[in-house]
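Asks: Kindly generate the corresponding structure for this input.
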Amino acid sequence: MYILAPSVLGADFTKLGEQIKRADQAGAEYIHLDVMDGEFVPSISFGMPVIKALRGITKKIFDVHLMIEQPERYIEEFAACGADVITVHVESCKHLDRVIHQIKETGAKVGVALNPATPIETIIHVLDLVDMILIMSVNPGFGGQSYIDYSTEKIRSLRNLLNERGLKTDIQVDGGITSDNVNVVLDAGANIIVSGTGVFKGNLEENITRFHEIFKCYN
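Replies: A predicted model of the protein is given here:
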């Protein structure tokens, strides 16, 4: 199944609730929420109060991406705020296995993210424990960056590895993706696409429709 996850970092924060409602009504399956702490990444975004407030305006899947140090401190709180999927970075977890099980205990689905230069080998031993792997195709921390080309081979290698193991794990890709280049990551094996400015810049409804029309070619 191919899924679009609009990243709210690309939205107009003065109209955030309205734009999330529009994305919902236009058919976006997930809402991607990037939580940044100013330590793991340079920027600071938002936290539990914003997610809790937004939870009341849509029933779509809340895909919460924790770009924070020691995410284990807040897993239960993010789940309580309405996170359906909680993704942590392998680079920020001292004991990744423990954090994975911590997320599972909340009832949320588990995602593990890899920064662009982090090799797939770092998560080989937990592949069968997670629901989704997020390949960052930009260095995290800022929206509007350009897609890093070597991400394509990384996605392809991961999909091949999952296929070899008989795993149906989702591959999400985040960074520099628009309807103009999404075919590249879909061809490589990704099935959940995060896009911020590619969704929210210009006509939101037309942008979402364009992504879904491309997805139809892969179903």
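
Asks: For the rest of this, base every contact and every neighbour count on C-alpha atoms.
Replies: OK.

Asks: Now residue 160: which helix or strand?
Replies: In the assignment (DSSP states H and E), residue 160 maps to helix 151-164.

Asks: quick one: the helices in the chain?
Replies: 16-25, 48-55, 75-80, 96-106, 151-164, 182-188, 197-200, 204-216 (DSSP state H).

Asks: nearest to residue 9, of these?
Replies: helix 197-200 (8.1 Å; Cα to Cα).

Asks: ok, and what's touching the closest one?
Replies: 6, 10, 11, 12, 143, 144, 177, 178, 179, 207, 208 (Cα atoms under 8 Å, 6 or more residues apart in numbering).

Asks: which of those residues has the most neighbours?
Replies: residue 6 (29 neighbours; other Cα atoms under 10 Å).

Asks: Show the contacting residues for that residue.
Replies: Residue 6 makes contact with 23, 28, 30, 31, 32, 194, 195, 196, 199, 200, according to Cα under 8 Å, 6+ apart.

Asks: and the gap between the third one and residue 170?
Replies: To tie it back to what came earlier, the one meant is residue 30. Going from residue 30 to residue 170 by Cα to Cα, to the nearest Å gives 13 Å.

Asks: For the comparison step, fold the sequence that follows:
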Amino acid sequence: MFHLSPSLLCADQMNMASQVEQLEKLDFDWYHIDVMDGAFVPNFAFGTDFVQSLTDFVSKPIYVHLMAENPANHVEAFAKVGADYFCFHIETTNNPFRVASEISRHNMKAAVALNPFTPVASLESLLDYVDVVTLMSIEPGFSGQKFMDFTYEKIMRLKELIEKRNAKVLIEVDGGVNGAIAKKCIDCGCDVLVGGYFSLFDKNGSLVENYQRYLKDIGEASISL
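Replies: So this is what the prediction gives:
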């Protein structure tokens, strides 16, 4: 079984409420919310006001993927508006343990993200302090990029590290994932798939059609809740 997380950055921004209403009727695990500061990545997206509005509207957990410098400075703000998961990039801090501890102190689940060319070995000692590791399979900042094939090897290496430490950590893959790629990621040990332009929000179909096709491509009757 695997987990599915729709990326609202890929939703129709002019019809967000309608898209979320449709998503609420589907089986998935949490909403993936990209927060960008224009510094760590060359783009801007979402913030605390959006997360606050979403928490008043949805029934499923919210996973904040922070692509910003100084992540510890933003933990409290997102905790106050109801985020359930807080994911920071390991490249943005010299003290990831402090950030993970701060996240847990604010009663959120801690997650850490790695850019495509950051080796998984860089977070081995952090695995005891986080619940999820997000492997970026594209350069962060913009949706719609092509999946980087070496991500498969990173998934397998990370899975080995997790099993070696007997840690309870989910592996999430984010970026350029269609049905065929998703199946390969799962086979390599991925637990969570971020649904974006190449899957749930493919403009050639409706959300429901895309969702059903995605599950069919992966070969799963249902997803894990």
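
Asks: just checking, what packs against the helix holding residue 160 of the first structure?
Replies: For helix 151-164 of the first structure, the helices and strands in contact under the criterion 3 or more Cα pairs under 8 Å, 6 or more residues apart in numbering; DSSP states H and E are strand 132-136, helix 182-188.

Asks: Compare residue 30 and residue 170 of the first structure and say which is more crowded by neighbours.
Replies: Per other Cα under 10 Å, whichever of residue 30 of the first structure and residue 170 has more neighbours is residue 30, with 24 against 21.

Asks: pretty sure the more buried one contacts residue 20?
Replies: No: contact between residue 30 of the first structure and residue 20 fails when scored by Cα atoms under 8 Å: they sit 10.3 Å apart.

Asks: sorry, back to before: the contacts of residue 6 of the first structure in strands, which ones?
Replies: Secondary structure from DSSP state E places 30, 31, 32, 194, 195 of the contacts of residue 6 of the first structure in strands.

Asks: My read is that the fourth one contacts residue 171, right?
Replies: No: under the contact definition of Cα under 8 Å, residue 194 of the first structure does not touch residue 171, with a separation of 10.8 Å.

Asks: between those two, who's got more neighbours?
Replies: residue 194 (28 against 25).

Asks: Check the spacing between that one and residue 49 of the first structure real quick.
Replies: For residue 194 of the first structure, the distance to residue 49 of the first structure - Cα to Cα - is 22 Å.

Asks: do residue 180 of the first structure as well
Replies: For residue 180 of the first structure, the distance to residue 49 of the first structure - Cα to Cα - is 34 Å.

Asks: repeat for residue 144 of the first structure
Replies: Distance from residue 144 of the first structure to residue 49 of the first structure, by Cα to Cα: 25 Å.

Asks: Same question for residue 11 of the first structure.
Replies: Distance from residue 11 of the first structure to residue 49 of the first structure, by Cα to Cα: 18 Å.

Asks: any idea which residue of the first structure is furthest from its center?
Replies: residue 164 (23.8 Å; Cα atoms, centre = their mean).

Asks: got the end-to-end distance for stretch 55-71 of the first structure?
Replies: Taking Cα to Cα, the first and last residues of stretch 55-71 of the first structure lie 20 Å apart.

Asks: So what touches that stretch?
Replies: Outside of stretch 55-71 of the first structure, the residues within contact range by Cα under 8 Å, 6+ apart are 5, 17, 20-21, 24, 28-41, 81-89, 92-94, 99, 140-141.

Asks: which among those residues end up buried?
Replies: In the contacts of stretch 55-71 of the first structure, burial by neighbour count holds for 5, 17, 20-21, 24, 28-37, 40-41, 81-89, 92-93, 99, 140-141, counting by 16 or more other Cα atoms under 10 Å.

Asks: about what we covered before: would you mind putting the contacts of residue 6 of the first structure into JSON lines with distance to residue 150 of the first structure alongside?
Replies: Output for the contacts of residue 6 of the first structure, formatted as JSON lines (distance: Cα to Cα, whole Å):
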{"residue": "23", "distance to residue 150 of the first structure": "30"}
{"residue": "28", "distance to residue 150 of the first structure": "27"}
{"residue": "30", "distance to residue 150 of the first structure": "26"}
{"residue": "31", "distance to residue 150 of the first structure": "26"}
{"residue": "32", "distance to residue 150 of the first structure": "23"}
{"residue": "194", "distance to residue 150 of the first structure": "18"}
{"residue": "195", "distance to residue 150 of the first structure": "18"}
{"residue": "196", "distance to residue 150 of the first structure": "21"}
{"residue": "199", "distance to residue 150 of the first structure": "23"}
{"residue": "200", "distance to residue 150 of the first structure": "26"}
